[in-house]
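1. Task: produce atomic coordinates for the following.
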Amino acid sequence: MRVVGKNCQRYITDVGCIVRRFTPLQVKGWSKIPRNEVETLILCGREKFKLSTEPHVDVAIEEDMKRRYTKWHYTLHQMFLECKTVEQALANPPVENKSQRNKDNNSQIQFTHSSGTKAFSRVRWENRNPETGVLPSRIDTLKLTRYDEENKKWVDDDAKKAYVSVHLYIIRFELQHMSEDEIYDHVLGKAPSGYIRGLGVGPKPKPSFGVATRRCAQVEAVTRRAEQAEAQSVKLAEELTMVDEYRLLFRACIF
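-> Next comes the predicted model:
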């Protein structure tokens, strides 16, 4: 789960500060923090924002804090292991080492993106349909996060090829029973368990618009024609009933 909305960046900053300032480091993990302290941290996260009082919101806040705490705790632990003394661990790590780690991590990325540190779920929310609130599909998100609108170019050739390949597959197999999400996974490959390629960690999204939407539109059209035919059938049945009544009345008048 990722926070989205008008003040999401401020929330992200505040929660990060709360975790780094108030969570204890002398425990092995988030689960070892006393429950009353966790609840206090959640209240701190709620303090500056108007959030829903539904239980799932507290769960989302805790998951966000847990994720940040785990990452921060791991980073500090790795820094400590690299040092020979406590004094050295308390000092700032060399910039060169941090730069090299970042370089190594970046080399593992399949293709870069143009959204900076902004979460893809936030990019989708900011580009939702203003009238219906519908979020962009995974394929549309691919372009939103890999295409530079200002300079009118893709971040790299791999991203462009991926986007074109997905669309070509849709055009070629449009009539097959596959949603855009299934086509996306088929062309670009499935990500590890719990990870959605193009969206990050989280629950599998509902079937996105595109092929699935066109299929729904076809079903709606057929249903609409069936309803019209049924209405016409009822009307004809009523007219036949009236004809039979007039026929019986005519026979009665003759005899």
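2. okay, CA-based contacts and neighbour counts for the rest of this
-> Fine.
3. residues in contact with Ser165?
-> Residues near Ser165 by Cα atoms under 8 Å, 6 or more residues apart in numbering: Val187.
4. which parts of stretch 84-92 are buried?
-> The neighbour-count check on stretch 84-92 (16 or more other Cα atoms under 10 Å) flags Ala89 as buried.
5. typed the wrong thing, it's stretch 15-33
-> 15-16, 18-19, 23-24, 30.
6. for the residues you listed, which one is nearest Asp64?
-> Nearest to Asp64 among those is Val15, at 8.2 Å by Cα to Cα.
7. who's in contact with the helix or strand where the closest one lies?
-> Using DSSP states H and E, Val15 maps to helix 8-22. Residues outside helix 8-22 that contact it (Cα under 8 Å, 6+ apart) are 3, 41, 44-45, 49, 65, 68-69, 72.
8. continuing past it, what's the next helix or strand?
-> Using DSSP H and E, the next helix or strand after helix 8-22 towards the C-terminus is helix 35-47.
9. let's see this one next to it:
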Amino acid sequence: MSTRGRGRAGYVPRPHAPTPHASTKSVRSSTQSTPGPHASIKSVRSSILHSFTSESVHEVTSQVSHSDTSSTHCNTDGTSKGKRGLWEVTKPQIGQAKKSRGAIAYSDLQFAPQNVPSWTDISEEDKETLVAYLQEGFKFTNEPYAIGFILNLMHDRYKSYRHDLRQRFRSFPTMESALANPPENMEKETWKFLCEKWSDKDYKVRCGKNKLNREKLKVLHTAGSKAFRKVQYDEGDRATGEELGLVELYKKTHFSEKKEAWVHADAEIRHYKLEKRQEKAIEEGSCPISDEQLSIEVFGQKVGYIRGLGRCRKPSTTLSGKLTRAQLERDNEAATREAEEQRRINEELVGRIQILESDHTEYNAKVDFLMQQISQRVPSTDSSS
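-> Presented below is the predicted three-dimensional model:
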């Protein structure tokens, strides 16, 4: 038997067309009436899908495009949604977007394994199951950029839920009292795993180091609770769809227009380095340097994060992701060949122009010589008279 979908009751989504999705309220009510951990797959599925029966199918079509492997931007309603940068998965209506966020939060709470250290430790197979569950109530493209965007939202919800669980754990005075009071609809073994994780000495030491590192942060920014990607989209040209490059975005998020000053001296230095590296790439006449490559060369590389832009997706290990990267590599090779061919043609044209100029000079010299010969042979009017 397949181990896919090791969430509650081993739920495996049905491979059929999406069904209408209910309101956030009905999702919440269905969460409260979830079958126990030992319920059958059939009973879990029927109780969950009962909430997907009241409204029209919600189109979740992310307007995300990629100029490189890291670019992730999508249309929003133009507002910031809290400290986690809750971008709308859909373009128009806030009410519908709340349904999608509620469903994502519900799928995380209901089926995402909690007996793992963190979201990154959840298997790709289990994450595919979470996405497949979401596809039962929503319609969205299976393109890698859309799946990656949804997984990022799930990651945020998972961390938020894990934070709430930890706050619950810290509310108890002793380990024994915490173990005796697991959250509703969570198995005791899973709750025990989390409690032991939060009580582990190494975990506490790591948390302490992370806290100190955050306190040492020098360069702040002016974006507030808004994600850099959101700023990049909002400040772009809506008519052409062109967004801010990393150089312009870094200044937008690290220069205070109110104070007319950089948030930190290091920020101005970093912006200067970005400008110089970009100018160098232009002077060399090479292909335009991507924001990701520019960030890596100036700020250094950080796994899962692009400095100046924010979090990026991990390289996909799925077939579609491999095909996409292969296509990008082929396109890059084709563009390189085309650029080389154009350079060769330009050099050939320059050579021809030089030959023509040389011929033209030689022709003018011959004309001048002939004119001199003619003038010497023709007697002047004064001498004939």
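10. quick one: TM-score?
-> Here the TM-score for the pair of chains, by TM-score structural alignment, normalised by the length of structure 1, is 0.56; 205 aligned residues with a Cα RMSD of 4.8 Å.
11. And the counterpart of Ala132 of structure 2 in structure 1, how close does it get to Phe22 of structure 1?
-> Under the alignment (TM-score structural alignment), Ala132 of structure 2 pairs with Glu39 of structure 1. In this view, Glu39 of structure 1 and Phe22 of structure 1 are 12 Å apart by Cα to Cα, to the nearest Å.
12. and what of Tyr69 of structure 1?
-> Going from Tyr69 of structure 1 to Phe22 of structure 1 by Cα to Cα gives 10 Å.
13. With Glu87 of structure 1 instead?
-> Counting by Cα to Cα - Glu87 of structure 1 and Phe22 of structure 1 are separated by 23 Å.
14. Kindly report the same for Glu62 of structure 1.
-> 14 Å.
15. do Glu82 of structure 1 as well
-> 25 Å.
16. Helices along structure 2, start to end?
-> For structure 2, helices defined by DSSP state H occupy the ranges 24-32, 41-49, 94-111, 124-135, 144-170, 175-179, 188-199, 201-215, 228-234, 246-254, 265-284, 291-299, 319-377, 381-384.
17. okay, how far is it across stretch 102-119 of structure 1, tip to tip?
-> OK, stretch 102-119 of structure 1 end separation, Cα to Cα: 18 Å.
18. count of residues packed around the counterpart of Phe111 of structure 1 in structure 2?
-> Using TM-score structural alignment, the partner of Phe111 of structure 1 in structure 2 is Val219. Neighbourhood size, Val219 of structure 2 [other Cα atoms under 10 Å]: 13.
19. which residues sit in contact with Val219 of structure 2?
-> By Cα under 8 Å, 6+ apart, Val219 of structure 2 lies in contact with 263-264, 266-267.
20. redo that, cut-off 6 Å
-> Residues in contact with Val219 of structure 2, defined by Cα atoms under 6 Å, 6 or more residues apart in numbering, are His264.
21. closest to Arg146 of structure 1 among the contacts of helix 8-22 of structure 1?
-> Nearest member of the contacts of helix 8-22 of structure 1 to Arg146 of structure 1, counting by Cα to Cα, is Val3, at 21.2 Å.
22. Could you find the closest non-adjacent residue to the closest one?
-> Nearest non-adjacent residue to Val3 of structure 1, counting by Cα to Cα, 6 or more residues apart in numbering: Arg122, 7.2 Å away.
23. What about that neighbour, how many residues nearby?
-> Arg122 of structure 1 is flanked by 18 other residues according to other Cα under 10 Å.
24. What's the match for it in structure 2?
-> In structure 2, the residue matched to Arg122 of structure 1 (TM-score structural alignment) is Lys230.
25. Alright, I will stop here.
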